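Enquirer: Model the structure of this input:
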Amino acid sequence: MSSTNHSVRDSSWISWFLGLHGNEFLCRVPPDYLEDKFNFTGLESLVVNFSHALDLLLDPEYDNQGWDNGVDTTDAEQLYGLIHARYILTPRGVEDMCLKYERGDFGSCPRVYCKGQKTLPVGLSDQFSQKHVKVYCPRCHDVFHPRTRFALLDGAMFGTSFPHMFFMQLPNLRPQPPQEKYVARLYGFQLHQKALMPSESPEREPRNSGSSLSKSTFGNLSSSMASCAPSLHPIKF
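Expert: Coordinates of the predicted model:
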């Protein structure tokens, strides 16, 4: 069953982190997944203080007053985000995220003809600190900015593959593409595709085009006059 059912009195670092404003897109990675060192393969080199960060993730009694004591949890946040991206690709992770998807926690597509289709979070990069999270619409297959409160989450916490793995495991949830499409009209007449394209800017004439034109004109005129003038020969007496 879903691992999101946890004690209300849970005082772990993960509970504190998930409770922060703006982190509602994230689901809870279960302890048994975090305790399996195989799941962290390759992440040791991506997080500076890996051991300290892992200790925070596994700490069942986290003191959230640590901010006042100068405790930096940046590495723990990055490590949790990276392991979260791996967990949500597993069947258990997809199940946890499905509960949030069906509740509409990730918002809906802003396109009119998608008719409020629910979205899923997606990253535009698998590397941390590259791109913020976006939301993917499975109906129009496009990505959009999420609501402001979630806009600062790192996209690597979800990765570039999550929505597609989600629907590969739950194909029955895949929606049909929109049947309608917006058609641009003017006084009831459909606009030609060329009318919707940006106009080509006219090429600017060179600054000295006038002077060069004058020179060439006068030069041609002089040569023409020279060719028309009678040739003069010396007079012999």
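Enquirer: okay, CA-based contacts and neighbour counts for the rest of this
Expert: Noted.
Enquirer: For Trp136, which non-adjacent residue is spatially closest?
Expert: For the record, residue 136 is Tyr, not Trp. In this structure, Tyr136 finds its nearest non-sequential neighbour in Val143, 4.5 Å apart by C-alpha to C-alpha, 6 or more residues apart in numbering.
Enquirer: before we go on, could you also do this sequence so I can check it against the first one:
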Amino acid sequence: MNKFFFSMMVCLVLMLAPTSSALAQKKTQNIYTCKLVREARSKTPTMYASTYQTQKSDLKKNVAQRKRTRDQKLNDEAYVVPKDSIAISERAYRRGMGTKPLLYSIERRKKDTKVTFLQPIYYSSQWLHYSQGFKIVDQKSGDEYHVRGYDGGASFGKLMIVKGCNSKYVYVSLLFPKLKKRVRKIDILELPHKTDALPSNDDGIPKSYFNIKVEDYLVTSQKNKKIYY
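Expert: A predicted model of the protein is given here:
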């Protein structure tokens, strides 16, 4: 019985044992499979990198095109200031003097407060924007006086374009509510506003002025002045 069982086991092992040709074929298949895996691994990063670069390039082009389209729309809708409405300062502007407007004067008037800036012009055709977020803050009381608009009535919701004033300063005046008599020291702040529409080349620098003594900039209007004898 044991001899018969042993013979059966030997036959079974011989039947299940792979031949040399089968082993060689299997080895060849394994080598080919490993080669394919290595090639796939080596190509995948390059393929992904190429796809990513293409998508990135397309995204940049789309963003740039949207900016150009938006800038063109803002330019088309802008208010071009008439030449005879531009008040030019005698002070000359030179490159390197900064692009932030200078605070020029504060005028207490009967019904409002007029704040005038010297706006540097450094292009032959230049857009200007003063935000509807402008306000005057009384440092002592905390009272706020929000801007009403441009002196002269120009639209406050559009860009202004000034032409033909390169290397000059022009006067830009904003109107605020009438300051109380006790207001002595103020901050003039330009804060973001929901209606702001700025071109893509805006420098992002707010036109804000701190610790301003009103009397240092106070002027009296010469318009319609009364003369007594």
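Enquirer: where does the TM-score land?
Expert: Scored against TM-score structural alignment, normalised by the length of structure 2, the superposed chains reach a TM-score of 0.19; 74 aligned residues with a C-alpha RMSD of 5.5 Å.
Enquirer: Check whether the residue nearest to Tyr136 of structure 1 really touches Leu120, as I assumed.
Expert: No. Between Val143 of structure 1 and Leu120 there is no contact, the gap being 9.4 Å when judged by C-alpha atoms under 8 Å.
Enquirer: Tell me which of these two has more neighbours.
Expert: It is Leu120, of Val143 of structure 1 and Leu120, that has more neighbours when counted by other C-alpha atoms under 10 Å, with 27 against 19.
Enquirer: surely that one meets Cys137?
Expert: Yes. Between Leu120 of structure 1 and Cys137 a contact is recorded at 6.8 Å, counting by C-alpha under 8 Å.
Enquirer: quick revisit: that's a strand at the residue nearest to Tyr136 of structure 1, yeah?
Expert: Yes. Val143 of structure 1: assigned to a strand according to DSSP: H, G, I helix; E, B strand; the rest coil.
Enquirer: For it, give me its contacts.
Expert: Taking C-alpha atoms under 8 Å, 6 or more residues apart in numbering, we find Val143 of structure 1 in contact with 134-137.
Enquirer: cool, Phe210 of structure 2 as well?
Expert: Residues in contact with Phe210 of structure 2 (C-alpha under 8 Å, 6+ apart) are 186-189.
Enquirer: what do you get if the cut-off is 10 Å, keeping everything else the same?
Expert: 136-137, 139, 185-189 (C-alpha atoms under 10 Å, 6 or more residues apart in numbering).
Enquirer: mind checking how far Cys52 of structure 1 is from Thr74 of structure 1?
Expert: Slight slip there: residue 52 of structure 1 is His, not Cys. Between His52 of structure 1 and Thr74 of structure 1 the computed distance is 11 Å (C-alpha to C-alpha, to the nearest Å).
Enquirer: Ser89 of structure 2 falls within a strand, correct?
Expert: Yes. Ser89 of structure 2 sits within a strand when classified using three-state DSSP.
Enquirer: Tell me how many other residues crowd it.
Expert: Ser89 of structure 2 has 14 neighbours, counted by other C-alpha under 10 Å.
Enquirer: what's downstream of the longest helix along structure 2, the next helix or strand?
Expert: For structure 2, the helix with the greatest residue count under DSSP state H is helix 20-77. With elements assigned by DSSP states H and E, the helix or strand that comes after helix 20-77 of structure 2 is strand 79-80.
Enquirer: Show me what that following strand packs onto, helices and strands only.
Expert: Contact partners of strand 79-80 of structure 2 among helices and strands, from 3 or more C-alpha pairs under 10 Å, 6 or more residues apart in numbering; DSSP states H and E: strand 125-128, strand 160-163.
Enquirer: Can you flag the buried ones in the contacts of Phe210 of structure 2?
Expert: 136-137, 139, 185-189 (16 or more other C-alpha atoms under 10 Å).
Enquirer: With secondary structure and distance to Val13 of structure 2 as added columns, please give these in TSV.
Expert: Shown next, in TSV, are the buried ones among the contacts of Phe210 of structure 2 (DSSP: H, G, I helix; E, B strand; the rest coil; distance: C-alpha to C-alpha, whole Å):
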residue	secondary structure	distance to Val13 of structure 2
Ile136	strand	99
Val137	strand	99
Gln139	coil	100
Lys185	strand	104
Ile186	strand	101
Asp187	strand	98
Ile188	strand	97
Leu189	strand	94
